[in-house]
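*Asks:* one predicted model, sequence on top.
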Amino acid sequence: MDHLTGKIALVTGGNSGIGYAAARELKQQGAQVIITGRRKEAIDKAAAELGVVGFVADQGQVAAIEELAAFVKDSYHKIDILFINAGVLEGESIEQATEKAFDNVIGVNFKGAYFTLSKFIPLLNDGGSVVFLSSNTASMNGANSSIYSSSKAALNAVMRIAAVELAPRKIRVNSVSPGPIQTEILNKLGYSNEQLLQLNEWMIDRIPLKKIGKAEDVGKLVAYFSGDAASFITGAELIMDGGMSLT
């Protein structure tokens, strides 16, 4: 497949999980891809495996986003595809929430994503595509998810407004909202293997299709949003959660 030949794509948080899968799919469809992440070792390893360019940048730091934008401008001048994917997850009740957890999640998932878009608007070619990684939790009401869910709901609001603001340049802005996906993000919460198994069983029981999604599925949707087949789609949030949010 070469639907994206000649396009330049930037994927934040591209060293693992959904970002990695999206970077691989974009490259397979012909795009030249740049991935970012906070850990140099992880970025170097992923970039080598994928055959893409890696750049160390912390999406939670505006100064780092500006450095990334300067690198992209100097090296590529313009990009066609921006997948704002980097994110963190912490689960706390509202009563037990800490300022540290709040600042971490909102700082990366919302503030970081917001300023990534802001700083890269001048570098987007007319007719380009922006995709945010949101979550089905943005429109759900699960306990202990208030900070994370709020960050993703805010992201969807920005997505819709950006779609209006960038429409004169034919730049499309959309979001993908997955449900449970098999990635490493849950492992980072410190769950044991037994706890992860119980969590998977709990989630599968609440998903009509009775399975956990794959990062590759999300990557393919990102690539679709980035291509000509989606040229009349902007301001859209596509929920892909096996029907979880329906129940």
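*Replies:* Great, that's in hand.

*Asks:* please count neighbours and contacts with C-alpha atoms only from this point.
*Replies:* Noted.

*Asks:* residue furthest from the geometric center of the chain?
*Replies:* Residue distances from the centre of the chain (CA atoms, centre = their mean) peak at Glu95, which lies 28.3 Å from the mean C-alpha position.

*Asks:* so is it in a helix, a strand, or just coil?
*Replies:* At Glu95 the chain is in coil, as set by DSSP: H, G, I helix; E, B strand; the rest coil.

*Asks:* any idea how far Tyr148 is from it?
*Replies:* According to CA to CA, to the nearest Å, Glu95 stands 15 Å off from Tyr148.

*Asks:* hey, where'd the strands end up in this protein?
*Replies:* Using DSSP state E, the strands of the chain run over 8-11, 32-37, 53-56, 79-84, 124-133, 172-178, 237-240.

*Asks:* got TSV for those, with mean neighbour count too?
*Replies:* Conversion of the strands of the chain to TSV gives the following (neighbours: other CA atoms under 10 Å):
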stretch	mean neighbour count
strand 8-11	24
strand 32-37	25
strand 53-56	20
strand 79-84	26
strand 124-133	23
strand 172-178	26
strand 237-240	19
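
*Asks:* for those, give me TSV that also has distance to Asn187.
*Replies:* Output for those, formatted as TSV (distance: least, CA to CA, whole Å):
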stretch	distance to Asn187
strand 8-11	22
strand 32-37	18
strand 53-56	22
strand 79-84	22
strand 124-133	19
strand 172-178	18
strand 237-240	21
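
*Asks:* ok, and here's another one to check against it:
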Amino acid sequence: MNRYAGKKVVVTGGPHGMGLATVKALLDGGAEVLLTGQNEANLEAARRELGPEAHVVRSDTSSLSDIDALGAIVRDRLGAIDLLFVNAGFASLGPFDLVTEASFDKTFDINTNGAFFTVHRLSPLIRDGGSIVVTTSAASDGGTAGMSAYSGSKAALRAFTRAFAAELLPRRIRVNAVSPGFIKTPTMGIAGASEKLLASLGKEGNDVTPMKRIGSPDEVARAVLFLAFEATFTTGAELPVDGGLGQGLFLPHV
């Protein structure tokens, strides 16, 4: 099936998890994809799995010079693009009184500053009528102990999504966000998570999610591609992919 034939796409944070699932779906649909990541082992694994069909580029989202270099690479390899999926992210858990200046800065440098300047640098390369999708998080609504810095960094992306959508209206570029809940990725979104923590997060996700299970990367990828190519009358929106976690749903007592 070639539903994305002729489409050119950039995915930041693409070597594993939700990013990789989106890249695979795009490649299966005939798109040309450039994906980025920082961890060389993850990048090499992506190169082996995806083969020559994907452009795999090392780029640090927290580095403005890397973002500038990425813009030049995208222009040289792809030219104009149809979709920018801003997915690179970082999270660490801990009570707010133990957050250090270094960990706070890293969280915002990647999730917030990096996302902003990725759109800033690459939006001129998006074709008029193209699309941007940003990954926010269910954690940005309400309050979750141990996730103050992460939640704040992702809440900023929700505001960015609306503002970018307004600014890019003259070019008919739609800007939307996908907001995942508990998703079964290799790290469950937590940098350096141990096997014990991953198991705990999986159990917690199954328990607290109204649908009583955690989601899959493929389910997030389908939401991303819906916003990117199908939701042609939607911009400035945030689509939850969280099994009802952020929607105030409760199972009836029977």
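*Replies:* Thanks, I have the structure now. This one's a predicted model, so the numbers in the text were calculated from it and none came from an experiment.

*Asks:* TM-score for the pair, please.
*Replies:* Once the chains are overlaid, their TM-score stands at 0.95 when taken by TM-score structural alignment, normalised by the length of the first structure; 246 aligned residues with a CA RMSD of 1.5 Å.

*Asks:* ok so, going back, tell me the counterpart of the residue farthest from the centre of the first structure in the second structure.
*Replies:* Under the alignment by TM-score structural alignment, Glu95 of the first structure pairs with Asp97 in the second structure.

*Asks:* nearest the middle, which residue of the first structure would you pick?
*Replies:* Most central residue of the first structure, judged by C-alpha distance to the mean C-alpha position with CA atoms, centre = their mean, is Asn85 at 1.9 Å.

*Asks:* do I have it right that that one meets Phe132?
*Replies:* Yes. The pair Asn85 of the first structure and Phe132 qualifies as a contact (CA atoms under 8 Å) at a distance of 6.2 Å.

*Asks:* now for Leu78 of the second structure: which residues touch it?
*Replies:* Lys8 (CA atoms under 8 Å, 6 or more residues apart in numbering).

*Asks:* apologies, that question was intended for Phe90 of the second structure.
*Replies:* Under the criterion of CA under 8 Å, 6+ apart, the contact partners of Phe90 of the second structure comprise 106-107, 110-111, 150, 189-191.

*Asks:* buried subset of those residues as a PyMOL selection?
*Replies:* Filtering these down to the buried ones (16 or more other CA atoms under 10 Å) takes a single PyMOL command:
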select buried, resi 106+107+110+111+150+189+190
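
*Asks:* on that earlier part again, and the match of Glu95 of the first structure, how close does it get to Thr232 of the second structure?
*Replies:* Taken as CA to CA, the spacing of Asp97 of the second structure relative to Thr232 of the second structure amounts to 44 Å.

*Asks:* ok, now Asp242 of the second structure?
*Replies:* Here Asp242 of the second structure is placed at a distance of 23 Å from Thr232 of the second structure (CA to CA).

*Asks:* of the two, give the one with the bigger neighbour count.
*Replies:* Asp242 (25 against 15; other CA atoms under 10 Å).

*Asks:* what residues are up against the residue nearest to the more buried one when sequence neighbours are not counted?
*Replies:* Here the nearest residue to Asp242 of the second structure in space, its sequence neighbours aside, is Gly181; by CA to CA, 6 or more residues apart in numbering that works out to 4.0 Å. With contacts defined as CA under 8 Å, 6+ apart, Gly181 of the second structure is in contact with 137-139, 214-215, 240-243, 245-246.

*Asks:* Tyr4 of the second structure -> the first structure?
*Replies:* Aligned by TM-score structural alignment, Tyr4 of the second structure pairs with Leu4 of the first structure.

*Asks:* equivalent analysis for Thr112 of the second structure, please.
*Replies:* Residue pairing (TM-score structural alignment): Thr112 of the second structure is matched to Phe110 of the first structure.
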